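Trainee: based on what follows, work out the 3D shape:
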Amino acid sequence: MTKIFSSPEAAVADIPNGSTIAIAGFGVGHSYPNSLVIALKEQGASDLCVVANSLGAGEFRPELLLENGQIAKVVLSFSARPGFPSLVEQRAAAGEVQLEMVPQGILVERLRAAAAGLPAFYSPVTVGTPLAKGKEVREFGDKQYVLEHALPVDYALVRGFRADTNGNVEFRGSSTHFHPSFAKGARVAIVEVEEIVEAGTIAPERVGLPGIFVSRIVLTTRKIAIPKGALRRRAPDSRREYFGKPALSRMEFAQRAAALLPEHGYVNLGSGLPTLVASHVGGRSITLHAENGALGYELLDDSGVPDSDLFDAAGGFIEMRPGGALFDSVVSFEVARSGKLSAVLLGAYQVAQNGDLANWSVPGQVGGGIGGAMDLIAGGSKLIIVMEHSDSKGRAKLVRECQYPLTAPQCVDMIVTDLALLVRRGNRFVLEEVAPGFSPAEVQQLTDMDLVIADNVRVMHADTKPV
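Mentor: Prediction:
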C-alpha cells in the first residue's frame, strides 16, 4: 500500500475528535509542518490534545488550532516567552484548556520511551522543582531521580526535507530536532516534505527517519517564510542606570561573561542575554552547542544569507564551523545531560543565596518557558548566569530565597550582571568585580542576598582577557 497521499487534506482527513497529536517544530516559527496544520484546522477535529515544544506564532503555526477552538489540552515546553503575550496561557487561566509543562529533553525522552515500548524511566531533571510534585522520587546512589512516564500519541505531524517512496525521510541542517522522536512515538506518523523521490535516491546513511516509522507522506503546499530570527526586546548596546549612573551595556557584560569560558571548551548559550556571548567567541577554540541539534556553530553575520534550516535554540540564524555536527534532539539532550559541556550560560528571574535558580515562570503565571534549561543543569556543567542586576521594576534579582518557581536547586556557580561578577563558594556568593563607577556597598544595596566582599574587589571591564 502506498504511503504517498495526494494532499495534506487527504492525509489528515480521518483524524478523529479527541486524538492526541504531536506536532514538531521549534521556537516561534522554525520547521513546523505548516501544510498539515492548516489542513487539520480546515478538517475541524476537536477536543484534541496537542504535544509540542511550543505552539509557535503567526501564519500556519499550531497556535491556529487553539485559536480555532480545536484544542482541549496541550503538553508543552514553552507556553510563553518572557514579555510576549500567550493565548494558550490565557485559555489555561480561564479553564478552557489544560496545560502540562514538560522540560524539552524529557518531552523527547517520553516520546522515545513510547516508541521503544518502555512504560517509564527515571530522570534527575526536575528534582527539587514544582514539576516533580506528585511524582515518584527514588534514589540511585546518592542522587534523586523522578519517575517520568512514556507519552504515546495517536498521530504525529512532522516536516522533513525529502522522502522516498518507501517512507524514508531526510532532514536538513538543524531542522531535525523533534521530528524523528515525535514520529516514532506515534501510532500514525504523517510527514510533509519538499520533495518525494524514488526509493534508493536518498543514501541510506542520510536517512534521518526510517520508513518503518512513517505511515503517510505528502508534499508541502505551504511554503515557509524565513523567520526573522531571534526575538530581542532591547538593543545589545542598551544599558540601565543605577543611582543615576550608567551600568555596563548588555553587550559589554556579555563580553565579560565570554572571557570566563575556557579555551577548547564546549559551551551552551541559553536564549535571551546569553546569546550575545556568541558575538565574543569568534577566533577562539570554543565549540557552541544548541539544544535543537547543532555543535560547532557561529552566528550568521548581517551580511550572510540565512538558511531557514540552520538556526540555534534562540531562533537566530547560524552557520556551521568546519568540524561541526548536526543531529536530532535525542542526541542533543544526551550532550546536555552527559556532563561533557564545559559551561552552560542562562538568564534568570531570580538567583538565591544558596545557588537556587528560577528562570522559567513567575508567580501567578500559568505555564512559562522551560525549554532545555532543566536538562542542561542536570548535566552538572558549570552554570554561569548572565542577567541584569535588577528587574525592569527595579526589584532585586539576587535574593535570599527564590520566590519564583525553581528551575533547579543549588546549581548556580557564577553570576555576571551589568554591575558585578559573583562566584559561589559554599552557600554564599563572593563579590569579586564591580562595574566602573560603582562601589561594593552600592552593589550590596541593590542585592537582597548577603554577599561576601572579596579582599581585593576588581573593576569589571568588558574587555577582560580570557583566562
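
Trainee: rest of the way, CA atoms for contacts and neighbours
Mentor: Fine.

Trainee: quick check, L276 in a strand?
Mentor: No - per DSSP: H, G, I helix; E, B strand; the rest coil, L276 lies outside any strand segment and is helix.

Trainee: look up how far V335 lies from it.
Mentor: 22 Å (C-alpha to C-alpha, to the nearest Å).

Trainee: now L419
Mentor: Per C-alpha to C-alpha, L419 is found 32 Å from V335.

Trainee: ok, those two, which is more surrounded?
Mentor: Between L419 and V335, L419 has the larger neighbour count (other C-alpha atoms under 10 Å), namely 31 against 21.

Trainee: what's near enough to touch the more buried one?
Mentor: Counting by C-alpha atoms under 8 Å, 6 or more residues apart in numbering, L419 makes contact with A247, L248, E388, H389, V434, A435, F438, V443, M460.

Trainee: now show me the structure for the sequence below, then we'll compare the two:
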Amino acid sequence: MEDKVVSTAAEAVADIPDGASVAVAGFGISHRFPSTLLEALQDQGARDLTVYCNGLGSQGAPTAQLLAENEQISMLVASFSSRPGPPTLAEEQILAGTLEFEVVPQGILVERMRAGGAGIPAFYTEVGAGTKVAEGKEVRHFGGRPHILEHGITTDFAILRGYRADRFGNVQFRGGSRNFNDSFAKAARTAIIEVEEILEVGELKPEEIHLPGVFIARVVRTTTTVDVSSLPQRSARSADSHREYGGKPALSRAEIGRRAAALLEDRSIINLGAGLPNQVVNYLNGRDVVLHAENGMLNYGGFADIERADPDFHDAGGNFIDVLPGVSFFDSVTSFEIARGKRLDAVILGAYQVGSNGDLANWMHPGRPGGGIGGAMDLAVGAKSVIVTMEHVDSKGRPKLVQECDYPITASECTSVVVTDLALLRRSEHGRFVLEEVAAGFTAEEILELTAMEVDVAEDLGVMQEAW
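Mentor: As a prediction, the model looks like this:
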C-alpha cells in the first residue's frame, strides 16, 4: 500500500510547474484555506497559473490571495473576484489586464468539477440562463425553459484542506469545512491535502472516511496556525441602523429581518444570503424552520460569540454559528443538489435592483471588476420562493425597485416577495408587484414616489410593524 505522506509542504508542491492549472479549496474570505500549501506554493514561485476557487479570500491573510499578491496567477476562474471593501491586488490586476477572470456560479463550479472528475464532458443547466454567464454558450430548451451548456473541468493539481488523513490518503473532514474539497480532489490529476492529524492506516473508521484515498496523491501536516479570533469577518452595519425619509424613520435592518422571518412557514427549509438576509436568524428561535448553507450544512442555529466560535462551524456568509440537534454536514455538490433540486422552500437574498417582472440583480456592481455571484444564481433558480430584503433606495437615493434592471441580472422573473425598509411587495400571479404593506408613518403615495416600477396597491393596505 502506497504511503502518500510527504514530510513538508515545500516537497508537496515542488513539481507544480509554470502554466499549471490548480484548484484551491477554502471558503468565503477566510475559512479553512490550505494555508500551509499556499505559503509553500508562494515560496516555490510557479508562474502563469490558472487558479480555480470559490474566491481568493481575504488580503493580508494566508489565503489564495498570496498567489495574487506574488503575481503568480494569469487566469482566475471563481465565484468571486470582488467583495465589499477596498479593492484587492487581484482586482487591480484584473482592471490592468494582467489577470484574466471568468466568473462561474458557485454551484456550477463544483458541478463542473464533479463532472470533470467523473468523466462527464458537459451538461445543461438552467442556472445562468439569460445572464452574462450565458454569453457565448450553447442554449437548449428543456421543459420549455432555456438551459446553457457547461463543460466539465479537470485540473493539473488541487490543494486542499482536511481534518485528518491516514497514510493511504483517506480523508476525514469536520463540520462545514468539507465544501469544495471533494469535487476539487476528484477533478485533479494530482490532489494534495494538508490535515491537522496524520493517522496510521486503519485508525480511521470506515464510516469516518469522507474522501477515499484513491483521489489523493499527497498528504502533508498543517503547520500554519490561524487564530479564530483573528480571522477577518465580513463587515456589517449595525442591526439597529436605519435610514430616514422625509425626516421619518424607516425600518431598521433588524426589523427588515423580523418582517421577512414572519413570512416563513413552519416546517420549511430556508437558505439565507450574506449580509442583510442574515438578520432573519435572530427571529427563528423556537420556530420549526431548518436553515441550509451552501458550504454544506443543514439545521444550524444562531450566531456564536467569538469566545465559543468553532472554525469549522460557520454559515455561507462566514458567520460563526451554533449547531442544533440533527445537524448534518456534507460537501458543496450535495448542498447545491438540495438547492437546484427544489428542496428549498425559500431563499432570502439581498439585491442591488429588482425589476418589475421579478428579475433579480445582486452580483455585479458597476465600477468593480468581475463580480461576486456566489451561490445566488443556483439558489434563485432552485428555490420554490425567492424573498429579497433590501433598503428601498441605494446610497445615492436611487430607487432599487425599477421597471427594468440595468445591473446585470442574477436570474430572470424569480422574485416572489420584496421586503424593504419602507414596504412589502408581493408579485401576483399576473406578474405585477402589489404593494401590500408600508412602514408605520408612511403612505402608499410616499412609497410610490421612491419606486421606479409600476405597482398595484392592495385595497387593504397593511402596516409592516403590525405583521410580526
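
Trainee: and the helices in structure 1?
Mentor: Counting by DSSP state H, one finds helices in structure 1 at the ranges 8-12, 34-43, 63-67, 87-93, 104-116, 179-184, 250-258, 329-338, 373-378, 440-445.

Trainee: list the neighbours of the first one that are in contact with it.
Mentor: Contact with helix 8-12 of structure 1 is made by 5, 35-36, 39-40, 43, 190, 192, 216-221, as judged by C-alpha under 8 Å, 6+ apart.

Trainee: please apply the same query to the longest one.
Mentor: Helix 104-116 of structure 1 has contacts (C-alpha under 8 Å, 6+ apart) with 53, 77, 119-121, 125, 148-153, 178, 181-182, 184-186, 329-330, 333, 370-372, 375.

Trainee: what subset of those is buried?
Mentor: 53, 77, 125, 148-153, 178, 181-182, 184-186, 329-330, 333, 370-372, 375 (16 or more other C-alpha atoms under 10 Å).

Trainee: the closest residue to Q233 of structure 2 other than its chain neighbours: neighbour count?
Mentor: Excluding the flanking residues, the one nearest Q233 of structure 2 by C-alpha to C-alpha, 6 or more residues apart in numbering is G318, at 6.7 Å. Neighbour count of G318 of structure 2, defined by other C-alpha under 10 Å: 20.

Trainee: quick one: contacts for G318 of structure 2?
Mentor: Contacts of G318 of structure 2 by C-alpha under 8 Å, 6+ apart are G28, I29, S30, H31, Q233, R234.

Trainee: run a quick neighbour tally on the third one.
Mentor: Around S30 of structure 2 sit 25 other residues, with neighbours defined as other C-alpha under 10 Å.

Trainee: okay but it is in contact with G55, surely?
Mentor: No - look at S30 of structure 2 against G55 with C-alpha atoms under 8 Å: they stay out of range, at 9.9 Å.

Trainee: in a markdown table, list the contacts of helix 8-12 of structure 1 along with neighbour count and distance to S361 of structure 1.
Mentor: Below are the contacts of helix 8-12 of structure 1 laid out as a markdown table (neighbours: other C-alpha atoms under 10 Å; distance: C-alpha to C-alpha, whole Å):
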| residue | neighbour count | distance to S361 of structure 1 |
| --- | --- | --- |
| F5 | 17 | 42 |
| S35 | 24 | 32 |
| L36 | 31 | 31 |
| A39 | 18 | 33 |
| L40 | 25 | 31 |
| Q43 | 16 | 34 |
| I190 | 28 | 33 |
| E192 | 29 | 34 |
| R216 | 21 | 38 |
| I217 | 32 | 38 |
| V218 | 26 | 38 |
| L219 | 22 | 38 |
| T220 | 21 | 36 |
| T221 | 15 | 37 |
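
Trainee: can you tell me the closest non-neighbouring residue to the equivalent of V188 of structure 1 over in structure 2?
Mentor: Matched across to structure 2, V188 of structure 1 falls on T190, judged by TM-score structural alignment. Closest residue in space to T190 of structure 2, ignoring its immediate chain neighbours: F157 at 4.7 Å, by C-alpha to C-alpha, 6+ apart.

Trainee: which stretch of structure 2 lines up against stretch 67-81 of structure 1?
Mentor: Aligned by TM-score structural alignment, stretch 67-81 of structure 1 falls on residues 69-83 of structure 2.

Trainee: JSON lines please, covering the contacts of helix 8-12 of structure 1 and showing distance to G355 of structure 1.
Mentor: Shown next, in JSON lines, are the contacts of helix 8-12 of structure 1 (distance: C-alpha to C-alpha, whole Å):
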{"residue": "F5", "distance to G355 of structure 1": "54"}
{"residue": "S35", "distance to G355 of structure 1": "45"}
{"residue": "L36", "distance to G355 of structure 1": "44"}
{"residue": "A39", "distance to G355 of structure 1": "48"}
{"residue": "L40", "distance to G355 of structure 1": "45"}
{"residue": "Q43", "distance to G355 of structure 1": "50"}
{"residue": "I190", "distance to G355 of structure 1": "44"}
{"residue": "E192", "distance to G355 of structure 1": "45"}
{"residue": "R216", "distance to G355 of structure 1": "49"}
{"residue": "I217", "distance to G355 of structure 1": "49"}
{"residue": "V218", "distance to G355 of structure 1": "49"}
{"residue": "L219", "distance to G355 of structure 1": "50"}
{"residue": "T220", "distance to G355 of structure 1": "48"}
{"residue": "T221", "distance to G355 of structure 1": "49"}
